[in-house]
Each structure stands twice: as C-alpha cells, then as structure tokens.
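Chemist: Here's my sequence, what's the structure:
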Amino acid sequence: MEEMNIREFSRRYTKKDNAIAWRETVVTVLAYAVFIALAVAYVHVWWVVVPATVLAGLMGVRIYMIQHDCMHGAFFTSKRLNDVLGEVLSPVSLSPYVATKYNHNLHHAFVGNLDHREAFEIDIMTVDEYRNAPILRKLWYRFYRSRFTLLVVGPFVLYLILRRFPRNGIKTGVKWVVLHDAMVLGYFAFMYWMAGWAGVLVLLGSIYVGSTFGAVIPYVVHNFEQVYWGRKPEYTYQKGALEGSSVLRFGDWFDRLTLNIAYHDLHHLNANIPAYRLKHCYEESGDLLHSYEIGFFEAMSCYGWKLYDEEAHKMVRFSAARLPGAAGTPAE
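Modeler: Take a look at the predicted model:
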C-alpha cells in the first residue's frame, strides 16, 4: 500500500513547464559554448584552459541530463519537441538519441531484476556465478570492475568509441546511428576548423571530464551495499525502483548541475516527473519515501562492492566469493 501511495503522490509533480525547460536548455547550452570558446581562446594559458575545459565538461553532463529527460518525454509538453531537442543535443552528450532512449527504457523496466541484467548499465555478477565462472571470465570481470576501468578509462572509451556503435542500434534504426555519428564527426571537424588540433584537444578534454564525472552517477546510485536485486515472483518493479536505487546527497550545487538526477529512486518510480520538479517532489514526500541516502565519502567506497550476494541480499567484495558465508570479509 505504501508503494502505491508514493506512486500516486508522485503523479502530482508530472506537469511539464515549457518556460522552465527552455530556460534550463538555453542557460546550459550557452554556458557550455562559453566555456568551450574560452578554453580555445586561451589554449596556451593553462590557468584558463584547464578550468574552462573542466567546466565545459560539467556542462556537457548537464546537457546529457536534459537529453535524458527528453528520452522520458518529461522535459517539454510536446513529445516531438522532446525528441527533436534530444537528437540535437546528441553530438555534445555523445549519446545517439534513439538507441540510447530504447536502452535506457529497458534499464528502467528491469531495474533490480537479476533475470534481466542485460538491460543494466553496469555488468554485475552474483557470488555464486563468480565462483563457478571460468578463469578468463573472472579475470575479465575483475578488470571491468576495477577502479581503473570504471573511473579512469572506461567512461571515456564508452562515450567516445562504444556509443558510436550502440547496443540495439540496428533494432532502433541504423539511419539514426549514422546521423548521430555524422553529427559527432561534424562537431569535431568544426572544432578543428575553428582552432586546429588545439580545439580538438579541448573538446577531448571536456569529454573526458564529462564522461568520468557523469559515469559516477549511474554507478553509485545502483551499486551501494544494501542495493536490492531480486527474481520473480518476489521481484516487483516498484521494489526494484525504490530499493534498487539510492539518493546522492552531495549538496545543492550537485543537484543544480545534474538536474536533480540524484533523487534516483523517485525518478525510477516515476520517470514522468520533470527533472526540474524531482527534488521538490522528494522533499515533499515526507514519510511516504524511505530512500537510502549516500554522501560523498560513502559514494567513493561503493567502488569496493563487486558482487551481489543473493543470500545476504547485499553487495559484497571479491573476498566474499572465496568461501561460502564469507560475505563481509575485508576488502582485498
């Protein structure tokens, strides 16, 4: 009953406001353009180009968040306007709109469902699966789940290379993938035409910052120790949404930068809530919503959780797979 109550309550906040949506879009795109231009103009002045490139990368994250809301049809009142803007923003977000929209909706449909992990954004194995896996699979999974992969190189490779050939891209339409990749190539060509290789390097730097920073969000909100994963018939969509997602409490500046995506359990419960109303809905929900809140330091510790223990109902470290009943042993 409580889950139904919060779901019904959340519907009060699903009204779209085109004026707010346009304001957020214009401010974000202008800020991104200014920081990119500033970095290019002062490319030989390190104390200007470095912070300008970082800020451009962070604005790139915000542009992706706008695109993300468009994927859910939650930003503007018009479905067509959501789709057009989502496609137009794709060269900056480096996310082909149509394929990413399809894949992201699968992620929402099966959040916390162990029987549909192919829709999850981060590969996850259970303790039993890891114990019984071939050695090469174990080695690959360890490399994949390492901090080096998840934080240093993985996000950059994902956005710059892998998303040029997105999962389900053939199913959702090759023409849209080709269009998106042509737009990305055109953006790089424009930067080269404007500022030579210095412009390209500034763009790559902003992409590295944006992809690395942005990748922390989906990882942490779904990879905390007490996260829920289940199988039917015990699994339900609402349980997966509310207990398979957390809330990041990184401060007001973080909420503004990321368009409130930190309130992720509520977003998964009702993706029709526009980003600009999500925090307000969360704050007004009172006792209806029992979120698992994560601060900055706990967020960094989340990278130590590697496997899901179905018996203990929590994430554990690799050391838990050594012997049955060892979940919770110290990190390796």
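Chemist: going forward, measure contacts between C-alpha atoms and count neighbours the same way
Modeler: Will do.
Chemist: Check the protein for its longest helix and report it.
Modeler: Taking DSSP state H as the criterion, the chain has its longest helix at helix 174-222.
Chemist: Which other helices and strands does the following helix or strand past that helix contact?
Modeler: Note on helix 174-222: by DSSP states H and E, the next helix or strand toward the C-terminus is helix 237-243. On a contact count with 3 or more Cα pairs under 8 Å, 6 or more residues apart in numbering; DSSP states H and E, helix 237-243 meets helix 264-269.
Chemist: and this one, so I can compare the two:
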Amino acid sequence: MNLQPRPSKLQCVEGPPDHTGEERIPGFSPMKWSLAEIRAAIPARLFIRDTRRSMRYLVRDMAMAIAMWRLALFIDPFFQAGQTRSLLGAPVTETLRWLSWMVYWWFQGLIFTGIWVIGHECGHGAFSGSKQLCNTIGFITHTFLWTPYFSWKISHHRHHSNHASMERDEVYVPKTRGDLRISEGHGHKIDYEDYLGDTPIFTLFMLIRQQLLAFPAYLLFNVSGQKRYPAWTNHFNTESILFTKGQRRLVIVSNLGIIAMILGVQRACATFGAAQILKYYGIPWLCVSHWFIMITYLHHTDPSLPHYRNKEWNYQRGAASTVDRPFLGWQGRFFLHDVAHFHVIHHFFPKMPWYNGAEATGYLKQFIGEHYAFSDKPAFQALWQNYNDCQFVENDGDVLFYRDRQGRAQRRPASPEM
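Modeler: Predicted coordinates:
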C-alpha cells in the first residue's frame, strides 16, 4: 500500500505522453485460456480440503507460539541476575539480553504471521469443508492479531474476484498519471524529477511508514483502496460502501471482537505493565503487520505485472497478475505456510488448501507457461526496487504496466496482430 502523498502543485496537461523507444522493451499479450481449462489441468485431488491436516498446522503454530513465550520469560531474569552480570559484565550482558529479545521478536513475529495466514485460509474456506469451523477459527485467530475477520474477509473476497482490474479491485490499485498530475507533454521531454524525485532517505522513510502503518491505514481509511470509494470508507462502519445490508451483522461481530481485544490488552497492561505486553505481544504483532504488508505488496506490485481496464480484464487474467517469490527461504515455507512461495495458484483457486500449493503450482506453470510469474530476487531488494519502479500507470489503455520515477516501463502491451 503506497502511502506516498499526492503532489498538488502541478497541473495535468492533456496530450500524448512521450514513449519514444519503448518498442524495444518486451511486449505482452494477455492469455486466452478460460478458468475451466486451467482448472482441468490440475488434478482434482489437490482441491480436497483435509480438516485434520489443517488442524495439525494450527496446533503446531500455537504450540510454537507458547513455547517461544515460555522461553522469553527467562530472558530478563537470566541476564539481569547478579551472577550473570558479574560473570559477563554489564555491557556484554545488556547486548546479549537485547539480542535475545530480537531473536524472540523475529521468530514470534513469523509464528504469529503463520497463525494469521491460517485465519486468512479460513476466510477463503480452504481450512475445512465446514464453513462454521472456518469462521470460528478465522474469527479467533484474526481477532487475536487485530484484524476484523468478517469485515476484512468481505473486502478480501472482492479483491480476489476483481484483482488487477483498475475499476473494481479493492487494494493495490495503481495511481495513474492523472492522479499524480504528471504532465503528459506535447512533444517535449517531461522532467519526472519535478513530480517523483525524492531523496533515498525520504524514500526509505516512506517505505518504512508503509511497512508499519499500511494495513491499519487500509482498514481505517481505505489507504491504497479503490479510489472511487467515498471519503471515510473503512472496515468498521456498518454503513460503509464495502458492505451490503445483509453483511452488517457480520461487521458488528468483527467490531465486537476488536473491542474485546482492546479491553483485554488494557486489562493485561494494568496487570503486568505496558512494557511487558509490548515486549511479549506488541512487537511480534507489529512484525505481523510488517510481514503481511511486505508479502502482499510484493505479490501484487511488480513492473512485469499487468493491470487491466474494461473488457481486457477477466478473472483468470487477474489471477495471473501476481508473482510467486521464495520469501525468506525455508522460514517462509515453514512458518508462513508458503503464503508467498505459491501465491499465484491461490489467486486462481482460493479454496485450494495451502499445503497443496507447491504441487498444484507445477501443473499451473506447465499449462500457462510464460504467463506464470516468478521472481527469485531477494525480498528486501525487491521491496526497495519495486517501491521505486512502480510509481504510476497511464491514464489510457486497457493493458497497463507500471512506470518508474523516470517514466519508464519494463514491459508494454504487444502490438495488435495484423
């Protein structure tokens, strides 16, 4: 979710943009297959949901979270003990104490994120064939991690149903040239530095702000959501455009869950102290917000991925406009349940169990070929580069690709066949 402020001092000038030389960059033609054809290429057994297997993953994650918490209880008593401080010295002891806390925050943050991912799978019905079980587990796990389960589930389903559609997608909708008021030029060269030029330090600050605040900002203020929604659109207002009248009861239930969390955290802070709650729970939760935003941003934001307008969009083209990444290597696979490794297949078939994603991706890749997107670029390098390379798309056209801070695209729609 891009929290970069919108420039206001420059006016949009009508006229064709200067795309001189872009015939040399790779062309792209949208894929032609139907969703039924793609589904037929994947064995039916991979769509079967195994409730017991799903429960084992949930129990494993909960056991790891409890174990990490129990181990963390020893950090301060051990390193603050007089015997330890006299043996190692105060500077070494304090250094090791904070290093131990950082190790806890890293792994507990990953474990919490894995629990959040299981709640996300529940929202799609991929955890079990029982809708009641999915909603019960999803509500508990997401509420524990400050996500209004039913409210977010509703908007997230709409995102899946309309992904990569400029008119209808819910999140990660690219800004257009007009949104940023970038002159389209009349044969003269555009000075993009006037519009998009930021120092690396400021860009880093904006990126960190995105990583820490983007998800709460989306839930509360629709940041990076669909621009045509009215002001103050959010996930907590029962009258929001995000929801139908029949869904308002579910929004209320989600809100009650968040209220219960607020009261619970207040009580815990009063009992154990705010600093303790922050160390054991608050910082790992902040890591969840960071990992979730980083993962989803890199799923849906890349110079090679198309966005569509009008009749060029369909569900399967939108599903293919995501990218798989080997996010954090083995840690991403083990703790995060392959949420980044095999995300493309998830967009095609959200109810497919996540533990079948690896095998199903093999069949998908074989069938759709070059339309399957994969990047093995290191995650943090990709985050920095994509944040700079994915600035805006054109005002016109039905197949669109991001342009960078110099107005350059890395891909273009292929010329129509004669």
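Chemist: Contacts only, for the residue nearest to G138 of the second structure when sequence neighbours are not counted.
Modeler: Spatial nearest neighbour of G138 of the second structure, chain neighbours left out: G119 (4.1 Å); criterion: Cα to Cα, 6 or more residues apart in numbering. G119 of the second structure is in contact with I137, G138, F139, T141, H142, counting by Cα atoms under 8 Å, 6 or more residues apart in numbering.
Chemist: Spatially, what comes nearest to the equivalent of the third one over in the first structure if we skip its sequence neighbours?
Modeler: Which is F139 of the second structure. Correspondence of F139 of the second structure to the first structure, assessed by TM-score structural alignment: E87. Excluding the flanking residues, the one nearest E87 of the first structure by Cα to Cα, 6+ apart is Y97, at 5.3 Å.
Chemist: Would you mind measuring from that neighbour to C302 of the first structure?
Modeler: Per Cα to Cα, to the nearest Å, Y97 of the first structure is found 29 Å from C302 of the first structure.
Chemist: Looking only at neighbour counts, state which of these two leads.
Modeler: Shown here are Y97 of the first structure and C302; by other Cα atoms under 10 Å, Y97 has more neighbours (26 against 19).
Chemist: Alignment lookup: that one to the second structure.
Modeler: Correspondence of Y97 of the first structure to the second structure, assessed by TM-score structural alignment: Y149.
Chemist: per the alignment, V54 of the first structure corresponds to what in the second structure?
Modeler: Under the alignment defined by TM-score structural alignment, V54 of the first structure corresponds to W106 in the second structure.
Chemist: right, and that match touches P284 too?
Modeler: Yes: counting by Cα atoms under 8 Å, W106 of the second structure does reach P284; the two are 7.3 Å apart.
Chemist: Identify the contacts common to those two.
Modeler: What both W106 of the second structure and P284 touch, as defined by Cα under 8 Å, 6+ apart, is an empty set.
Chemist: and the longest helix of the first structure, what does it pack onto?
Modeler: Against helix 174-222 of the first structure (3+ Cα pairs under 8 Å, 6+ apart) you get helix 18-41, helix 46-71, helix 90-93, helix 97-109, helix 154-160.
Chemist: Quick check: chain neighbours aside, which residue is closest to K175 of the second structure?
Modeler: Leaving aside its sequence neighbours, K175 of the second structure sits nearest to F392 (Cα to Cα, 6+ apart; 4.9 Å).
Chemist: Surely the one you found touches L400?
Modeler: No: using Cα under 8 Å, F392 of the second structure is not in contact with L400; the gap is 9.6 Å.
Chemist: neighbour-wise, which of the two wins?
Modeler: Ranked by neighbour count (other Cα under 10 Å), F392 of the second structure and L400 place L400 first, with 27 against 23.
Chemist: Now which residue in the first structure aligns to the more buried one?
Modeler: Using TM-score structural alignment, L400 of the second structure lines up with H313 in the first structure.
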